[in-house]
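Chemist: okay, structure incoming, though there's no sequence with it:
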């Protein structure tokens, strides 16, 4: 992308191209590499003849930079730009121009804090709400939407290693704790259905084979939630959308040799607590499967047959009963807010999906189902 009169050239790839363009605009020409192995040597050399100064904007290792220099082309890269971290426009501008972006000043009290949290109606909310209240447990997390369980208000995840490792790392942690005299801590490994199919099965085999007594929780939300709702072996469809065999997680767990298995609805807090008490009371491996669909999932006929027409009801706050205790906000639901002046909670009807977790949490029975 050649801009007439521009003496600066930028060689980049991926999002770094967009970030660099936001900084340089039309004051630079650009060569965006869509494929970097092998490199387009002749195109790079040709581009270099059209500019006086070349910046290589890439994240982490100087892969493009080293190759461009090997072609005999002078360029500026990691000697100016940071060697790690995201190469955002503000980072590029400060590194090259020693200048910050000009920001509009905003009164701090006008900024609404929006920490990352589960969607309204997310089936993970009930589990992590209850896990976060347990004192004598350690929670090993995994890679997925549910990794947000580490954050407030749940604070219900202590460490994450890598995809599929929650169950096996929980097993290892429990083995170590079991060697400590007087230890009463139990370790819980948590992972999603698609992660279980990805590499979690191997981890559960390790737990059972090695006579572990950690607690394994599989969050079956019927889809691959975090990365875009791709199908997985448990959804009943291939990536191409064709009907296929739906792998039943409970049957797989039984086939691996697990003896203690429970399948629960994670929106029902009594079921969650009962299952946790049951698992903690055992001195051998246990598996809890939470089964409820992702709030954003496009339902298949099988989903409708099993769960019915869910997400069609709403919860509302009875202001006469609400005392503004804010306990409902501890569920972390983005549909719930509290009016500080009126000291009353409210639920955004456009967001609420009627999961009823807040309804069960309210100590004053001030949250009820909306009348139809």
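Modeler: Done, it's in. Remember, predicted model here, so these are calculated numbers, not experimental data.
Chemist: C-alpha only now, for contacts and for neighbours.
Modeler: Noted.
Chemist: how about the secondary structure of residue 200?
Modeler: The local conformation at residue 200, judged by DSSP: H, G, I helix; E, B strand; the rest coil, is helix.
Chemist: which residues sit in contact with the most centrally placed residue in the chain?
Modeler: If you average the C-alpha coordinates of the chain and look for the closest C-alpha using Cα atoms, centre = their mean, you land on residue 145, 3.1 Å from that point. Residues counted as contacts of residue 145 (Cα atoms under 8 Å, 6 or more residues apart in numbering) are 118, 225, 226.
Chemist: what does residue 80 give?
Modeler: Each residue near residue 80 by Cα under 8 Å, 6+ apart is listed here: 95, 96.
Chemist: quick one, strands of the stretch 151-300 of the chain?
Modeler: With DSSP state E, counting those that start in this stretch as the definition, the stretch 151-300 of the chain shows strands at residue ranges 159-160, 186-192, 215-220, 261-264, 286-291.
Chemist: which residues of the stretch 1-150 of the chain fall in helices?
Modeler: In the stretch 1-150 of the chain, the helices defined using DSSP state H, counting those that start in this stretch lie at 15-24, 41-48, 63-70, 89-97, 125-131.
Chemist: deepest of the ones you listed, which one?
Modeler: helix 125-131 (a mean of 24; mean count of other Cα atoms under 10 Å).
Chemist: residues contacting that one, please?
Modeler: Counting by Cα under 8 Å, 6+ apart, residues outside helix 125-131 touching it are 118, 149, 154, 156, 266-269, 272-273, 330-333, 357.
Chemist: another one to put next to it:
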């Protein structure tokens, strides 16, 4: 704007852009959203409406799970509206709306209530990573702490949903792919509003005592058994930045420094070629 309006440029740091590697935006290694979106992307005749948060990256390759998003809080409300439009015109697509835990408490609860009130045939998902991830790990009403670090009563997403009248609720550990798969199968088959809650801490979160007690939070890294790896590249479909492919050896490679031990890749591998280091 300064250049366009005043003809002036603010001096900035100059560097050789050719030496900077191209890195498309992606979810972090060990992000608890990855496994769920991996399973969601495999569903047929589903439209996924996202929201504003780290999980907005779920629309990028290789996950390709999100179809569109608008603004903060719109994931549930737009999904509800889209489901009603599909119902009106006889369209068979199932609509899935996704928000994060912080967004749910900020402005997602009212949309959930509207979906229940209007008996919307929609699947609503709260990806609860136990913190406000994208903007810097601020606390929220569900995290169990206030912004000043004091302990607070953790609002319960499932409890709120049941109070609103949601009958079909599935609570899953997104690091276990089978749990997400079964929850999606059941929710997509249900007639009426369904809610899926994925619950696991953000990979970058400073784990609390409660996190360790509930989730264990084992960070033992994983490694590829090169003798067993067939080079199928299925693990690369997760988009995990800790996994790469050695084209020379035609083997998958896991960076042990970057890997946080989520174990999702080991569940994708068809040859059980990925396992914990030292196990």
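Modeler: Yep, that arrived. All figures in this text were calculated on a predicted structure; none of them were measured in a lab.
Chemist: residue in the second structure paired with the residue nearest to the centre of the first structure?
Modeler: Residue correspondence to the second structure (TM-score structural alignment): residue 145 of the first structure is matched to residue 54.
Chemist: hang on, the earlier thing: out of the strands of the stretch 151-300 of the first structure, which gets nearest to residue 166 of the first structure?
Modeler: When the strands of the stretch 151-300 of the first structure are compared by Cα to Cα, strand 186-192 sits nearest residue 166 of the first structure, at 5.0 Å.
Chemist: that closest one maps to which residues in the second structure?
Modeler: Against the second structure, the aligned range for strand 186-192 of the first structure is residues 94-100 (TM-score structural alignment).
Chemist: for ChimeraX, write the select line for the buried members of the contacts of helix 125-131 of the first structure.
Modeler: In ChimeraX, selecting the buried portion of those, with burial taken from 16 or more other Cα atoms under 10 Å, looks like this:
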select :118,149,154,156,266,267,268,269,272,273,331,332,333,357
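Chemist: of the contacts of helix 125-131 of the first structure, closest to residue 139 of the first structure?
Modeler: Using Cα to Cα, residue 156 is the member of those that sits closest to residue 139 of the first structure, with 6.6 Å.
Chemist: how near is the residue lying closest to the closest one once chain neighbours are set aside to residue 77 of the first structure?
Modeler: Beyond its immediate neighbours in the sequence, the residue positioned closest to residue 156 of the first structure (Cα to Cα, 6 or more residues apart in numbering) is residue 132, lying 4.3 Å away. Computed with Cα to Cα, to the nearest Å, the distance linking residue 132 of the first structure and residue 77 of the first structure is 45 Å.
Chemist: again, but for residue 253 of the first structure
Modeler: When Cα to Cα is applied, the distance between residue 253 of the first structure and residue 77 of the first structure equals 51 Å.
Chemist: contacts only, for the equivalent of residue 213 of the first structure over in the second structure.
Modeler: Residue 213 of the first structure maps onto residue 121 of the second structure when the alignment is built from TM-score structural alignment. Taking Cα under 8 Å, 6+ apart, we find residue 121 of the second structure in contact with 80, 83, 84, 94, 95, 190, 191, 192, 193, 194.
Chemist: let's see that with 10 Å instead.
Modeler: Residue 121 of the second structure sits next to 79-80, 82-84, 86-87, 94-96, 115, 187-194 when contact means Cα atoms under 10 Å, 6 or more residues apart in numbering.
Chemist: give me the neighbour count for the residue nearest to it when sequence neighbours are not counted.
Modeler: Of all residues not flanking residue 121 of the second structure in the chain, residue 192 sits nearest, at 4.1 Å (Cα to Cα, 6+ apart). By the other Cα atoms under 10 Å criterion, the neighbourhood of residue 192 of the second structure contains 18 residues.
Chemist: would you mind measuring from residue 192 of the second structure to residue 117 of the second structure?
Modeler: Plainly put, residue 192 of the second structure is 11 Å away from residue 117 of the second structure if you go by Cα to Cα.
Chemist: find residues that contact each of the two.
Modeler: Between them, residue 192 of the second structure and residue 117 share the neighbouring residues residue 166, with contact defined by Cα under 10 Å, 6+ apart.
Chemist: if I look at the aligned residue in the second structure for residue 172 of the first structure, how far off is residue 114 of the second structure?
Modeler: For residue 172 of the first structure, the aligned position in the second structure is occupied by residue 81, per TM-score structural alignment. To residue 114 of the second structure, residue 81 of the second structure is 10 Å away according to Cα to Cα.
Chemist: shared neighbours of the two, anything?
Modeler: In terms of Cα under 10 Å, 6+ apart, residue 81 of the second structure and residue 114 are both contacted by the residues residue 120.
Chemist: how close does the match of residue 145 of the first structure sit to residue 100 of the second structure?
Modeler: Using Cα to Cα, we find residue 54 of the second structure at a distance of 9 Å from residue 100 of the second structure.
Chemist: shared neighbours, those two?
Modeler: Common neighbours of residue 54 of the second structure and residue 100, counting by Cα under 10 Å, 6+ apart, are 33, 132, 133.
Chemist: now the residues you listed in JSON lines, with distance to residue 14 of the second structure and neighbour count?
Modeler: Supplementary listing: these in JSON lines, determined by distance: Cα to Cα, whole Å; neighbours: other Cα atoms under 10 Å:
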{"residue": "33", "distance to residue 14 of the second structure": "36", "neighbour count": "26"}
{"residue": "132", "distance to residue 14 of the second structure": "34", "neighbour count": "22"}
{"residue": "133", "distance to residue 14 of the second structure": "31", "neighbour count": "22"}
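Chemist: from residue 179 of the first structure, how far out is residue 213 of the first structure?
Modeler: With the distance defined as Cα to Cα, residue 213 of the first structure ends up 13 Å from residue 179 of the first structure.
Chemist: just to revisit the earlier point, can you flag the buried ones in the contacts of residue 121 of the second structure?
Modeler: Neighbour-count burial (16+ other Cα under 10 Å) applied to those gives 79-80, 82-84, 94-96, 115, 187-188, 192-194.
Chemist: quick one: which of the residues you listed is nearest residue 247 of the second structure?
Modeler: residue 96 (37.0 Å).
Chemist: read off where stretch 231-239 of the second structure ends up in the first structure.
Modeler: The counterpart of stretch 231-239 of the second structure in the first structure, using TM-score structural alignment, spans residues 324-332.
Chemist: test my guess that residue 262 of the first structure contacts residue 278.
Modeler: Yes - using Cα atoms under 10 Å as the test, residue 262 of the first structure is close enough to residue 278 to be in contact (9.4 Å).
Chemist: give me the common contacts of these two.
Modeler: When contacts are counted by Cα under 10 Å, 6+ apart, residue 262 of the first structure and residue 278 are jointly contacted by 286, 288.
Chemist: the two: who's more crowded?
Modeler: Applying other Cα under 10 Å to residue 262 of the first structure and residue 278 shows that residue 262 carries more neighbours, namely 17 against 14.
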